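Visitor: output the structure for:
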Amino acid sequence: MGSTFKEQESGFTDENILISHDRLFKIDQLRTRNIGKYLPLPQLVAVGDQSSGKSSLLETVTGIPFPRGQELCTRYATQITHRRDNDSFIAVSIIPKPWASAEHKESVEAYSRQMNDTAQLQAEFPAILDEVNICMGIRTPRNPTGQYTFSEDVLKIEKCGPNEDYLTVIDVPGIFRTMTEGITTENDKAMVRNMVIEYIKDPRTIILAVLPANVDVATQEILALAEQYDKAGERTLGVLTKPDLLKERSAKASVCALVLGNRKPLNLGYYIVRNRGGDDDEDDSELSNREDLFRQHPWCNLPDERVGVGALRVRLRDLLGEITDQAFPIIRTELRDMLVESKAQLDALGASRKTSGEQRQYLAAIAAKFQELVRAALDADYSRSKAFKDGELRLITAIVSATECFDLTFKRLSSTYLFVKQEGLGEDDEALEGPASFTNVDSSAYPELGDLMVKDWSTKPPMNGIMGWLETIHRDSRGITLGNVSPAMLASAFRGQSIKWETITKQYLSLTILAVHKFIIKALYNVCRCPIVHQRIAGSLVSELISSYEKAMKQAMLLVEVETQRKPYTLNHYFNDNMQKTRALKMKNQLMPHVESIAMDHPLRENPEVCQYVRPEKILSVVENKGNAEYAREEIHDTLRAYYKVAAKRFVDYVYYLAVDHCLLSGPDSPLLLFSEKWVLGLDDRKLASIAGENQQITDRRAKLEKKVRDLKEAIEIL
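Guide: Take a look at the predicted model:
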């Protein structure tokens, strides 16, 4: 029963032991550097209610002689580590709480004591604990000015020597239900409970649930808490203490049933040990005498591997080695992934920018990246950056699509009335096939665009009845002229026929402005991942952006006014070509009913040649039979149609070149050129600081990320 650790390790080869020892040492190094705050580390944690015998158990298992009659070490977690080393010594230090202030961290990390052996430690331990309490700020009778009853700092006791076996156990303060007046409070109770939860919730933690055998396990809060975070019981090992206090036969039988797995089973099972009592003075050499109890009935019927401190120590060593070997490669992968992610988050914050020079350099770098995206977007060079996986950054493609929609919508819907079909001018009506191309566009995500965006995206199709409408214009607009069609009458007809140009053009400009604005906002986010700086840049640009958009819209409306409100005029030869073609086709169509045929013999041909002709008097009747009103109406119609074709094509091109391309894309005042290095250089120091300056939140986040990157790099080097 009192067999040593060495006698019970036959299940491991020397090679396996060396591997586990090396890995356990590395995990302890990670724990010392607080890597456990980033990801769970394999560990054994002893938890239990107050007075459960937990500290005595740890003393028995680890050989560290905790002072009798004191509960000082239960005010904080205590990490006891055994490590093989050429020299024999015991080192005492403090691991600061994960998020300790720089001042507190410096203070506790400076504490260090070293002893030659356990005898020296036992003699000096009370004084050491007094020093530790002062350093941590624990309030005790010897340190009445301390601020805290409990601390999240960790006392580390490292026992090294050539014969030591790797074992690390963490002792967590015991859960208590009743407060002690003047010592503990409800806040202390909650703090201890939360501390226990923080340790046991990690999936790589083996929970040593220390339970006094003389108390019904069903009433032990710590076991219920362990079950909450280890529902399957796969990583909870029960340790029953104080069996010597059991007197009744039924109570002993109940405890034996637990150890044998017949009651409230755990996958890792229950162990039973007898610790040194509070008034016992014997040392570990007399451990076997204490455990003579297990040679008595009914304890003698329990399996040897479940009884006594020696068996428990072997099992704990094996468990820690197993979970460490299983987790080791996974931890390395997790650390590498975490380092990559942390570096990316740190890069997104950019370089430190406390001075105006750093701030200007930071913003200038962002502006340079932004202009690179602008150039690539305008050239459709989408392979230049991964950012273009977002379709809304493919700016010139969106503009081309919008312009094609504009051209198609203009051909189909821009005229108020349908022109009269004329055989031979099939291109007149090809644009009327199919529905309109513009659809409703949602710009609610960009309320700053406000009134620039049209609200109604519908456009009525052209109506029939153009000749009746032209007759009304002719009748109501006649003046004293030598001809039937005056320039004013044609201008009036063109204004009426082009009345929808303004609406369609506003729709087109709204679509292109939205595409440009989306690109700017999303491109800014892509080159500046810090949301605060991104918002500040966008906020500083919005007024000038809106001004640029308004200029583009005004330019387009000027083109609408020039085309629709001025006297029709063009030097484009297609106007005359269209007029001549229209008149020729009209004359042909009017004469066709009067065409006659005659067969004429030809001396060189076998069959007679058929000739077609129209009698002169028929030609005169076709030309002369029209009244002034009819002639004027047809003349206005034909002239309007010929001019409308030329004007519409010219207008669509001009709107793109002068309003969209010049004002929004490539002109000197393009909003795409606004956020540039030149703009950054023009900021005064105050404005610069308001945009690029770091607030305390960013400063703190940068410091945490920098520390995390350093810690993770060091951890990867250790592994």
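Visitor: only C-alpha atoms from now on, for both contacts and neighbour counts.
Guide: Noted.
Visitor: pull up the distance across stretch 212-229, start to finish.
Guide: Counting by Cα to Cα, to the nearest Å, you get 21 Å between the two ends of stretch 212-229.
Visitor: kindly report the same for stretch 88-102.
Guide: End-to-end distance of stretch 88-102: 33 Å, with Cα to Cα as the criterion.
Visitor: then stretch 71-84?
Guide: Start-to-end, stretch 71-84 (Cα to Cα) is 29 Å.
Visitor: next, the second sequence, to be compared with the first:
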Amino acid sequence: MVLAFSTESLNGLCSDDQLELLDAIDHLRLQGIDHYISLPQIIVCGDQSSGKSSVLEAISGVPFPVKSNLCTCFPTELVLRRTPETGVTVSIVPDSSYNSTENGLHKFHEELDGFEGFPDLVEKAKVAMGITTLGKAFSKDRLRVEITGPDRPHLTIIDMPGLIHSETKTQSKTDVRLVRQVVRSYMKQPRSIILAVVSAKNDFANQAVLNFAREVDERGSRTMGVITKPDCLVEGSGSEKAFISLARNNQVNFDLGWHVLKNLDSETQKGSSLLNQRNVEEARFFSRGAWKELPPSMLGINELRKRLSDVLLKQIAFELPSLIREIESGLDESREKLKELGEPRRTYDEQRLQLLQVSQGFQSLVEGSVSGSYDDPFFEDAQSDKGYEQRIRSVIQNMNKEFADEITAHGHRREVGSKSQTPDQNPEYVTREVFLDHVQSMMQRTRGQELPGIFSPLVVADLFRQQSSPWEEIARGHVKKAWDSAVKFLELVIEHVADPSISNSLLEKVIRPALKTLLTDAEVKTAELLKSHHRVHPITYNQEYAETIHFPGSHSREEISNIVRSFFGLSSISNGNQYLNNNNYNLSRLVDNLSKRVEPTTERLAASEALDRMLAYYYIALKRFIDGIAIEVIEQKILVPLSDILSPVAVFKMPAKVADLIAGESWESRSKRQDLTKKIDVLREGLGTCERFVSSRLKDEQNSQQEEAAGEDLDTSDLSVGIPTASDTEEAGVV
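Guide: This is a model prediction of the structure:
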């Protein structure tokens, strides 16, 4: 049972002048910053039965219950805090590898006004962790014991479960691995001081704690060795000499050196009233025999407290600048991650507000890009691929131009000419005679009641359908390309105005389905335009058609005119007489006469007229079709509706269930936001604590310099241990 505390022994660990520095670190620990960042602390480690619990008792002045190895089944954090009232609080800090809310360990919190019920509280905590006779033997959860009082200094000591060498009936292989994993995780924390406890009862070479210490602290810069039970060695024996050599740092070298303690025999002596007696017996033991040859600073609990105080304070002072930098870095990283999650969206109103804000930005950017206004910061360099894709009006304009050029060059099936033929590509170049043969064949196969030499109007429609048959493939390809560009454009817009979780949901549940509908509408409209040309009799009132047909054979007149002009070396052929070789000639009449075609039969003449009328109508219909695709399909069915896909009105009408699916946070997101928010709060408070301490120390240093300058003789030597000066903090980058 815990009956009393040795205040004198506790006060030996830190003086009042140095307590301010320890208070700052302890305050950080109380804020919970040690969940995210390693803090200076004392870790007591050793093999099972090495006497580490007795070391902990001697250091802290707190006698621990030893019944059934009560406090060795899990890490035990002893927190001594200075408060006006005295009390004991026992809680459990769940292991961070699983969600503590699932088993309720985070709720375990018990308080005592006295100390008599402390062993029962620890036993209750064991049960909460699942440590029972029939259950598991060890736990990674940490038992936190806070002992408060007006005369208690701030100090944290971690007692680790003893390292197990091999499995037994009560300790399985799993237990061996678990204990080693837990101990190593604490020892690896770079700001922890490791007290490696070695029992003189066993050969130190066989004690696992030394191997662990050298693994995690290769240079030995933050490890201090502690030899216990030296009274078990036979005086003058080889074993005693070996351990004395170890204490001299000759066997296993640690920068912090070694210390030797004589433990209180916990098997025969119990109670804190005997702690002072142990000190007397310890001093008597080290005053004789071979151990007295060691420096007094290496012997006994009083000297160990002094050494630990000095080491801990120096380490805190050394680590403080890097601790501040690590906190600042953690803050920046956490804030950036929280920013990526966006605003919290728990209720329907919050979700709808978020979507309304997204829709306003979405609609503004889409309307600007569709209208060709690119002054928003969203639009990147137009020379880059992304910047060009963001300018949808420019993209569509260029695509429409390419479409017009392509369908003009390759939209007809046959063309009179002698160019080389490209395989599988329109048009097919044929002579006029071959073309007329095809027309005449069509007339024969579709003959009706018309007289010889007269062609049926239906022939023109059939010829036109054949001639314009490539239109569909070219037009549908253009529509699909334009739609693909719109899809890419909207993806860029939504990624810009919404965080990743919302943008992905909007793309999946709103934007892509709406775009598929637009594509369907555009394809239907394209089919309608094609049908108006292919399924309806050719109709036009365009004056250009009448002018073209008014001059039969005008297509060949131009060809003949070019031949005559080239033959005589003329730039043009006028309607009147032209002077050539000292004579006047009417070359225009010559061209007219040459271009008059005399067909051998009336049917051939009818085929020629049908071909001319089909070609005249084709070029008029082609212009109309190009404009129809550009205006009625691309513009009206794809571009114009884009801004309405995610308009504020559409969001306002959105059902609550849909809004929750899109903008509602997932459990994972909410949990992550909660963890990040908590971490940011803890780190921010911790940073404030560090900055206040540094500011206070700088101010004290300035005041001290002013006092020294005024000739005041102040003894400040005891403040120099481990306290960072102004120059120290400036050199370390502390602001």
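Visitor: report the secondary structure state of Cys160 of structure 1.
Guide: strand (DSSP: H, G, I helix; E, B strand; the rest coil).
Visitor: so how far is Arg536 of structure 1 from it?
Guide: Counting by Cα to Cα, the gap from Cys160 of structure 1 to Arg536 of structure 1 is 56 Å.
Visitor: more neighbours, the two?
Guide: More neighbours surround Cys160 than the other of Cys160 of structure 1 and Arg536, with 22 against 14 (other Cα atoms under 10 Å).
Visitor: can you tell me the closest non-neighbouring residue to the more buried one?
Guide: Closest residue to Cys160 of structure 1 in three dimensions, ignoring its sequence neighbours and counting by Cα to Cα, 6 or more residues apart in numbering: Arg83, at 4.8 Å.
Visitor: hang on, that neighbour packs against Ile157?
Guide: No: counting by Cα atoms under 8 Å, no contact exists between Arg83 of structure 1 and Ile157, whose distance comes to 10.7 Å.
Visitor: in structure 2, which spans are strands?
Guide: Taking DSSP state E as the criterion, structure 2 carries its strands at 41-46, 76-82, 87-93, 109-112, 142-149, 155-159, 192-199, 223-228, 258-260, 414-416, 428-430, 578-580, 583-585.
Visitor: could I get those as CSV with distance to Gln269 of structure 2?
Guide: Listed next are those as CSV, based on distance: least, Cα to Cα, whole Å:
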stretch, distance to Gln269 of structure 2
strand 41-46, 22
strand 76-82, 22
strand 87-93, 24
strand 109-112, 25
strand 142-149, 23
strand 155-159, 21
strand 192-199, 19
strand 223-228, 17
strand 258-260, 20
strand 414-416, 114
strand 428-430, 112
strand 578-580, 140
strand 583-585, 143
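Visitor: right, and those strands - which one's nearest Tyr619 of structure 2?
Guide: strand 414-416 (12.3 Å; Cα to Cα).
Visitor: show me what the closest one is packed against.
Guide: Secondary-structure packing of strand 414-416 of structure 2 (3 or more Cα pairs under 8 Å, 6 or more residues apart in numbering; DSSP states H and E): strand 428-430, helix 432-445.
Visitor: of the ones you listed, which approaches Leu642 of structure 2 most closely?
Guide: Shortest distance between Leu642 of structure 2 and these, using Cα to Cα, is found for strand 428-430: 39.6 Å.
Visitor: now that closest one: which residue numbers in structure 1?
Guide: Aligned using TM-score structural alignment, strand 428-430 of structure 2 spans residues 463-465 in structure 1.
Visitor: show residues contacting the matching stretch.
Guide: Stretch 463-465 of structure 1 has contacts (Cα atoms under 8 Å, 6 or more residues apart in numbering) with 416-418.
Visitor: of these, which is the nearest to Tyr569 of structure 1?
Guide: Thr416 (20.1 Å).
Visitor: to which residue of structure 2 is that closest one aligned?
Guide: By TM-score structural alignment, Thr416 of structure 1 lines up with Arg413.
Visitor: quick one on the thing from earlier: pick the most deeply packed of the helices and strands packed on strand 414-416 of structure 2.
Guide: Ranked by mean neighbour count, these are led by strand 428-430 with a mean of 18 (mean count of other Cα atoms under 10 Å).
Visitor: mean deviation, that strand versus structure 1?
Guide: Superposed on structure 1, strand 428-430 of structure 2 shows a mean distance to its aligned partners of 2.8 Å (mean Cα distance after the TM-score superposition for structure 1).
Visitor: nothing else from me, thank you.
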